[in-house]
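Peer 1: What would the 3D arrangement of this be:
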Amino acid sequence: MTKFDTFYNYSKGKAWDKYGKSWNVAYATGGDCNFAGQCVSLVKTYLLYLYGNKVKDSYGDAKDYWYGRKYNGILDLFNEASDLKNGDIVVSTGSDARYGHIFIYKDGQAFTQNCCNNPKASMYPLSWQGTITGILRPKVLISNFDLIPEHRIAKVKPDHEINIRVDNPVGRIVRTAKTGTEIEYTEKCVCYGHRYISWIENGKRLFMAVTPTEKQKDHWVDISSVKSKFKGVDISNYQPNFDFVKAKKDIDFAILRCGFATTEDLSFMRHIKEAKKAGVDIRAIYLFTYALNMNEVLAEADFAVECAKKAGLPKSTVIFFDMEGASIEYAKKQGINLTSSDVQKFTRAFMDRVKSHGYKTGYYTNLDWSKNKYNGFKKKSDELFWFARYNANPELTYDVLQYTSSGSVNGNPGPLDMNYWVTSKPSKPAEKPKEVWDKNAIVKVGSTVKSTSCSIAVVPGTNSAFRNNCVYIPALGGLVPLEDVTEAADTRDGKNDDVISTLASRVYLNPSKVTAVNAQLNLCMVNGYWVNAEPLMVKK
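Peer 2: Predicted coordinates for the structure are as follows:
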């Protein structure tokens, strides 16, 4: 349901005053009831519903909404329109030209007050509303056909925080995008003093302004190409019988738990074997930590590397460090209170140790831990960030996104942890310079030529050529009519009684060099054959 539909259902059948208050009146009134039941009062109520405290106390009489639009501020909230769409405000003139008339368009009719002496907001035929003089479209009513498709990534620039709003560009603020936040958006629009990006999240349309004005400059974000996503699962002994053969239909990769602390996951080697048999890419493994100190972290890193070697995984495999609430609780039971500083030191030590063995590495966490445990943690450029963020556009830049814990894939009903592994789209290869060919150029020795038609026919193995229904035979002094060709001599042996019984099929010449030219007969030698020069194109 659109914002206008909500307003319509809320306001119909009631008489509204200019402050958005309903009155029980039998007819449209003036000052005593703040102009309750007047057509302009319904529109004012509509504005208050759409814009709240951004609405001025008065924009004038009904006709002033259009005729005074250049100076009364109404264009701060509206765009001029030439066609009618639901939710548009329409100004018209009728029998009373002093004040004009104003109504809201809906489904081919007028939603208005003070029509036929009825003060209550009701639907009436358009033909009863007089002559339309202007149409104003609320800037907040951005519908799908007003949005411009664009699927890209917006990254908030340093020293910027941008409000994210729901339903429309000036709707309720739901959160703030801070410096470095990446938003994958699917549409954009220009309205209400800004350029906006938009996307759907949890079934809601969200908007974020990206420029201080409606002009295409001074962006608050950096725009980049959307990243390709590869879909995969992460599994452990909680899914001991995972069917990789069936799952391959739905996934591109798998991340397998190799163990926890220095204990191997009971299903690890089975998962390795079955994934390889099915041809599923084992792109990473992870180890869940229960380390209490630095020595134990290093021992866990060494253990994870040994698991990778045992499984025959290449050095390109990523070994992730997974530290979560259960790790902290275990430490507490041992009388150790691990702080955020410990979390970061353990993570750094694990990753550095794994890299010293030649494997790639990274770490896993969620939004809460990224704020409270990993705040300020610096990931190196060769390390990966595996981010758990469900049902939302992630606020952080990630390499792997765990987007749900309740997924399923073919042959495996779940619940499963599902992930996207992202990579930048390959850059578009540089285009080769376009070749320029001229069909009117003069063919010379050394010219590169090609044919664009099939009008060339040659006699294989000879220096004879077909042209204008004649065959060029040097031994006979030039062109011989086609009807005489069966009696003509073939220059291969110079015997006058030789018969040229076959002409080559019509051919297409690939770019080739001209080695000789007979300008008198308009022929040129290409690949050992004399051919007609007229249909050839010359490379400039």
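
Peer 1: Only C-alpha atoms from now on, for both contacts and neighbour counts.
Peer 2: Noted.

Peer 1: could you say what helices and strands the top strand by length along the chain packs with?
Peer 2: The residue-count maximum for a strand in the chain (DSSP state E) belongs to strand 412-424. Counting contacts by 3 or more CA pairs under 8 Å, 6 or more residues apart in numbering; DSSP states H and E, strand 412-424 packs against strand 227-235, strand 400-409.

Peer 1: Now do the longest one and strand 412-424, the angle between them.
Peer 2: Angle between the axes of strand 400-409 and strand 412-424 is 150 degrees (criterion: axes from the mean of the first three to the mean of the last three CA atoms, to 10 degrees).

Peer 1: ditto for the first one
Peer 2: Using the same axes, to 10 degrees, one finds that strand 227-235 and strand 412-424 are set 140 degrees apart in direction.

Peer 1: Now do strand 227-235: everything it contacts.
Peer 2: Contacts of strand 227-235 with the rest of the structure, by CA atoms under 8 Å, 6 or more residues apart in numbering, involve 250-257, 416-425.

Peer 1: and if you look at stretch 397-416?
Peer 2: Contacts of stretch 397-416 (CA under 8 Å, 6+ apart): 180-182, 233-235, 242-243, 246-251, 384-391, 417-423.

Peer 1: Mind giving me the ChimeraX command for buried ones among those residues?
Peer 2: Command for ChimeraX that selects the buried part of the contacts of stretch 397-416, burial taken from 16 or more other CA atoms under 10 Å:
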select :180,181,182,233,234,235,242,243,247,248,251,384,385,386,387,388,389,390,417,418,419,420,421,422
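
Peer 1: Give the buried residues for stretch 395-413.
Peer 2: Taking 16+ other CA under 10 Å as the criterion, stretch 395-413 shows 395-396, 398-405, 408-409, 412 as buried.

Peer 1: Show the end-to-end separation of it, please.
Peer 2: With CA to CA, to the nearest Å as the measure, stretch 395-413 spans 29 Å from end to end.

Peer 1: buried set for the helix or strand hosting residue 200?
Peer 2: Under the criterion DSSP states H and E, the helix or strand holding residue 200 is strand 194-201. Within strand 194-201, the residues scored as buried using 16+ other CA under 10 Å are 194-200.

Peer 1: Please generate a structure for the following sequence too, so the two can be compared:
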Amino acid sequence: MTLKFKKIAGLLMGALAAFTFATNASAAKTKIADVSQYQGSINWSKASKQLKFAIIRVQHGDTGDADFRIDTQKDINANGAYKYKVPFGQYGYAEFSSVADAKKEAKDFYKRSSSKARFYVLDNEHRKGKGSEQSYVNAWLAQMRKLTNKPLVYYSYQNYVNVHKINYSKFDGSWIANYSAKPNVSTDLWQYTSKGSLSGISGNVDLSKVVDSSTVNSWLKTSSADAAKPTYFTSLPSDKEVTASKNIYQYHDVNFKTRVSKITAGKKLSVKSITRSNGGAYRFQLTNGNYITANKAYVTD
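Peer 2: As a prediction, the model looks like this:
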């Protein structure tokens, strides 16, 4: 064998080895874990070698709840996942007790979440209010729709869904826990154990399995596509008119604390300026002085 042929053969073998290693590494990324401060300090370099994606806790309840806490590891985990190229979503454990409380909890959850999250999850498993649990879930969803175009996912456990007869069909997918068998309610992602193991974590971790790969994969789309099509109008239309594409409300203040009246879908509205709420969301100010959302999912020019 000539020296030149040996070199070529060596290069080919090296390329084949690299391809095999990359393929095996990719194939190893099969685990889906949800994590919080209870997993302690995660070695994301190690965890990334097994994770298809992660779901990271942001908060437990909200201000006013006796056991409210912001997850102490939320930013560390989000930054670690991002650094080691692990796609991730974020979840908030809900303790809302009214429609107004659900809306506030959604706003606070969104504000505390990482901008790098691919999707957001409502963790709905704690019944507090005396009203309709469905109305609280709907209010959380509607508020989040005003804040983001990223996928919104419903999480609970099988029995909770059945007992409270929760309809989560308007979410972009579902994630249901049941440890004895596959859930008997509709689910796209199945949390099947709380005693899983993952490299980089000492102790147990919740693990999930994909049920509907098409839906779950849609949660993981990169944010570059979202950046090409902004969620909000950031400037006034040339004719200073917008049309409500869905039923919306007008508010007396830019932070949407004082509701004035409902605006039905299809109504044309004259706007005089564009501004932002304290949380950074864009708003149109109407010629009558009131404010409406500038979210493109709700108004068109």
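
Peer 1: what's the mean gap between the longest strand of the first structure and the aligned bit of the second structure?
Peer 2: Following the fit onto the second structure, the mean deviation recorded for strand 412-424 of the first structure is 2.3 Å by mean CA distance after the TM-score superposition for the first structure.

Peer 1: so where is the helix or strand following that strand in the second structure?
Peer 2: Next in sequence after strand 412-424 of the first structure, counting helices and strands by DSSP H and E, comes strand 437-438. Counting by TM-score structural alignment, strand 437-438 of the first structure pairs with no residue of the second structure.

Peer 1: Heading C-terminal from strand 437-438 of the first structure, find the next helix or strand.
Peer 2: strand 448-451.

Peer 1: Tell me the residues of the second structure aligned with the strand holding residue 200 of the first structure.
Peer 2: By TM-score structural alignment, strand 194-201 of the first structure lines up with nothing in the second structure.

Peer 1: And that strand, what does it pack against?
Peer 2: Looks like strand 194-201 of the first structure contacts strand 182-191, strand 204-209 (3+ CA pairs under 8 Å, 6+ apart).

Peer 1: mind listing what's buried in the longest one?
Peer 2: Along strand 182-191 of the first structure, the positions that meet the burial threshold by neighbour count (16+ other CA under 10 Å) are 182-191.

Peer 1: ditto for the last one
Peer 2: Of the residues in strand 204-209 of the first structure, those buried under the neighbour-count criterion (16+ other CA under 10 Å) are 206-209.

Peer 1: Show me what the next helix-or-strand element following it is packed against.
Peer 2: Following strand 204-209 of the first structure in sequence order, the next helix or strand is strand 221-225 (DSSP H and E). Packing contacts for strand 221-225 of the first structure, counted by 3+ CA pairs under 8 Å, 6+ apart, involve strand 148-156.

Peer 1: Which helix or which strand is home to residue 75 of the second structure?
Peer 2: helix 74-83.

Peer 1: Leaving out the residues flanking it, which one is nearest to residue 198 of the first structure?
Peer 2: The shortest distance from residue 198 of the first structure to any non-neighbouring residue, by CA to CA, 6 or more residues apart in numbering, is to residue 207 (4.5 Å).

Peer 1: Secondary structure class of residue 354 of the first structure, three-state.
Peer 2: Following DSSP: H, G, I helix; E, B strand; the rest coil, the label given to residue 354 of the first structure is helix.

Peer 1: Chain neighbours aside, what residue packs nearest to the aligned residue in the second structure for it?
Peer 2: Using TM-score structural alignment as the criterion, residue 354 of the first structure maps onto residue 144 of the second structure. Distances taken as CA to CA, 6+ apart place residue 106 nearest to residue 144 of the second structure, at 6.1 Å, with adjacent residues excluded.

Peer 1: Give the full set of residues in contact with the most centrally placed residue in the second structure.
Peer 2: By CA atoms, centre = their mean, the second structure has its centre lying nearest to residue 120, at 1.2 Å. Residues in contact with residue 120 of the second structure (CA under 8 Å, 6+ apart) are 89-91, 150-153.

Peer 1: ok, so what distance separates residue 88 of the second structure from residue 158 of the second structure?
Peer 2: Residue 88 of the second structure is 23 Å from residue 158 of the second structure, by CA to CA.

Peer 1: Between these two, which is the more surrounded one?
Peer 2: residue 88 (26 against 20; other CA atoms under 10 Å).

Peer 1: which one in the first structure is aligned with residue 120 of the second structure?
Peer 2: In the first structure, the residue paired with residue 120 of the second structure is residue 319, using TM-score structural alignment.

Peer 1: so where does its match fall, helix or strand?
Peer 2: Here residue 319 of the first structure is assigned to strand 318-322, by DSSP H and E.

Peer 1: Likewise for residue 308 of the first structure?
Peer 2: For residue 308 of the first structure, the host element (DSSP H and E) is helix 294-310.

Peer 1: which stretch among the helices and strands packed on strand 412-424 of the first structure comes nearest residue 537 of the first structure?
Peer 2: Set against residue 537 of the first structure and scored by CA to CA, these come closest in strand 227-235, at 42.5 Å.

Peer 1: can you state the direction angle for the closest one and strand 148-156?
Peer 2: Put simply, strand 227-235 of the first structure runs at 70 degrees to strand 148-156, going by the same axes, to 10 degrees.

Peer 1: Much appreciated, bye for now.
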